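Asks: This is a predicted model, with the sequence first.
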Amino acid sequence: MILGYARISTDDQNLDLQRDALLKAGCERVFEDTASGSKTERTGLAALLASLRKGDTVVIWRLDRLGRSLKDLIGLVERLDATGVGLRSVQENIDTVSIGGRLVFHLFGALAEFERNLIRERTQAGLSAARARGRKGGRKTRLDPAKREVALRLYRERKHTIAEICRMMGVGRSTLYNYITEADSRVLESA
């Protein structure tokens, strides 16, 4: 079967252009979503994927209508390929059933991996440079040492609830628990 998938991001947009192009491309059924590409839950796409059988072809108007990102698109194409389903894009004239179409997707995948590695390298270089200048990553501490001791004393006195201590000190529960854990570990180390 030849199945189509169309997606628009907002209710203000119209599916007619995509729907017409998919029907012209020979789609027997068109699955549709009105959802941002960044949304992971797309019921039309889920229904399409659930109905696919080996030998089917999914037709889309443009590649950006299918995947939320290049990585997501490549993952979907690999999933389709693993189940014996082809993908055809009307605007880009790409067909993964052909050798040339598969080559294009492998190139996309290689470029995406290259980009991820570049970003990782830049991030590591930036962190190393910051460390060399004496900068330390992470959030700044919420309480100075004196206020931290007050919070710990209030906790150990057991006269106030955790919520009350957090409210008095202006910190969240996880911050207070982190201070408690840190203080307890210092006590164990010194023992």
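Replies: Perfect, I can see it now.

Asks: okay, CA-based contacts and neighbour counts for the rest of this
Replies: OK.

Asks: So what would you say the end-to-end distance of stretch 21-35 is?
Replies: This stretch, stretch 21-35, spans 20 Å end to end (Cα to Cα, to the nearest Å).

Asks: For it, list every residue counted as buried.
Replies: Using 16 or more other Cα atoms under 10 Å as the burial criterion, the residues of stretch 21-35 that qualify are 21-23, 25, 27, 30-35.

Asks: In helices only, show me those.
Replies: Residues of the buried residues of stretch 21-35 located in helices (DSSP state H): 21-23.

Asks: Among the residues you listed, find me the one that's closest to Leu49.
Replies: Leu22 (16.9 Å; Cα to Cα).

Asks: what residues are up against the closest residue to that closest one other than its chain neighbours?
Replies: Spatially, and ignoring its direct neighbours in sequence, Leu22 is nearest to Gly4 (6.0 Å; Cα to Cα, 6 or more residues apart in numbering). With contact taken as Cα atoms under 8 Å, 6 or more residues apart in numbering, Gly4 is in contact with 22-23, 27-31, 58-60.

Asks: can you tell me which two in the buried residues of stretch 21-35 are farthest apart?
Replies: Ala25 and Ala35 (23.3 Å).

Asks: Take this one as well and set it beside the first:
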Amino acid sequence: MRQVHIDRGRSGYKHVTRKGFDAAKAALAAGVVGTLIVWKLDRLSRKGMGEIGLLLDQLDKAGGRLISVVDGLDSSKPNARLIMATLSELARAESKTLGERVGHAKQYLRGQGRWIGGQPRTG
């Protein structure tokens, strides 16, 4: 059975509810589906090895697998788990670094009394 789960506009880095991600994990754990296919691993999660490792453990227990199309990875293949763990940590670090850069830029612009972006004020 094919199911599509989408979390449009939901962060894979922040601690927010992701109904699509949760539904996909539940379908895998219940054996409703045997394979989770994602476009790219960093679109699935940016929380690092902790979250991806738990997901891979759940997949192993359920006899399922994770495929990342762009990364060319299939968790059923040798060494894929190690590569997925590394890529998940790189995605986590990238998100953290980007957040710090944006935060510093906004802090600087505020200090200069300049517009920091977003919806322009009216009036």
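Replies: The structure has been received and is ready for your questions. Because the structure is predicted, anything quoted here is derived from the model rather than measured.

Asks: mind giving me JSON lines with the buried residues of stretch 21-35 of the first structure and columns for distance to Ala130 of the first structure?
Replies: Compiled in JSON lines, the buried residues of stretch 21-35 of the first structure are given as follows (distance: Cα to Cα, whole Å):
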{"residue": "Ala21", "distance to Ala130 of the first structure": "52"}
{"residue": "Leu22", "distance to Ala130 of the first structure": "52"}
{"residue": "Leu23", "distance to Ala130 of the first structure": "55"}
{"residue": "Ala25", "distance to Ala130 of the first structure": "54"}
{"residue": "Cys27", "distance to Ala130 of the first structure": "55"}
{"residue": "Val30", "distance to Ala130 of the first structure": "52"}
{"residue": "Phe31", "distance to Ala130 of the first structure": "49"}
{"residue": "Glu32", "distance to Ala130 of the first structure": "48"}
{"residue": "Asp33", "distance to Ala130 of the first structure": "45"}
{"residue": "Thr34", "distance to Ala130 of the first structure": "44"}
{"residue": "Ala35", "distance to Ala130 of the first structure": "40"}
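
Asks: List just the nearest of these to Thr123 of the first structure.
Replies: Using Cα to Cα, Ala35 is the member of the buried residues of stretch 21-35 of the first structure that lies nearest Thr123 of the first structure, at 32.0 Å.

Asks: Show me what the longest helix along the second structure is packed against.
Replies: Using DSSP H to define each element, the second structure has its longest helix at helix 80-111. Counting contacts by 3 or more Cα pairs under 8 Å, 6 or more residues apart in numbering; DSSP states H and E, helix 80-111 of the second structure is packed against helix 41-44, helix 49-62, strand 73-74.

Asks: go again using 6 Å as the cut-off
Replies: helix 49-62 (3 or more Cα pairs under 6 Å, 6 or more residues apart in numbering; DSSP states H and E).

Asks: Next secondary structure after the helix it packs on?
Replies: Next helix or strand after helix 49-62 of the second structure toward the C-terminus (DSSP states H and E): strand 65-68.

Asks: And that following strand, how far out from the chain middle?
Replies: Using Cα atoms, centre = their mean, to the nearest Å, the distance from the centre of strand 65-68 of the second structure to the centre of the chain it belongs to is 13 Å.

Asks: residue range for it in the first structure?
Replies: Residues 86-89 of the first structure are where strand 65-68 of the second structure lands when matched by TM-score structural alignment.

Asks: Give me the contacts around the matching stretch.
Replies: Stretch 86-89 of the first structure is contacted by residues 57-62, 94-97 when judged by Cα atoms under 6 Å, 6 or more residues apart in numbering.

Asks: at 8 Å what do you get?
Replies: Under the criterion Cα under 8 Å, 6+ apart, residues 55-63, 77, 80, 94-97 lie in contact with stretch 86-89 of the first structure.

Asks: what does stretch 86-95 of the second structure give?
Replies: For stretch 86-95 of the second structure, with Cα under 8 Å, 6+ apart as the criterion, the contacting residues are 13, 41-42, 45-49, 52.
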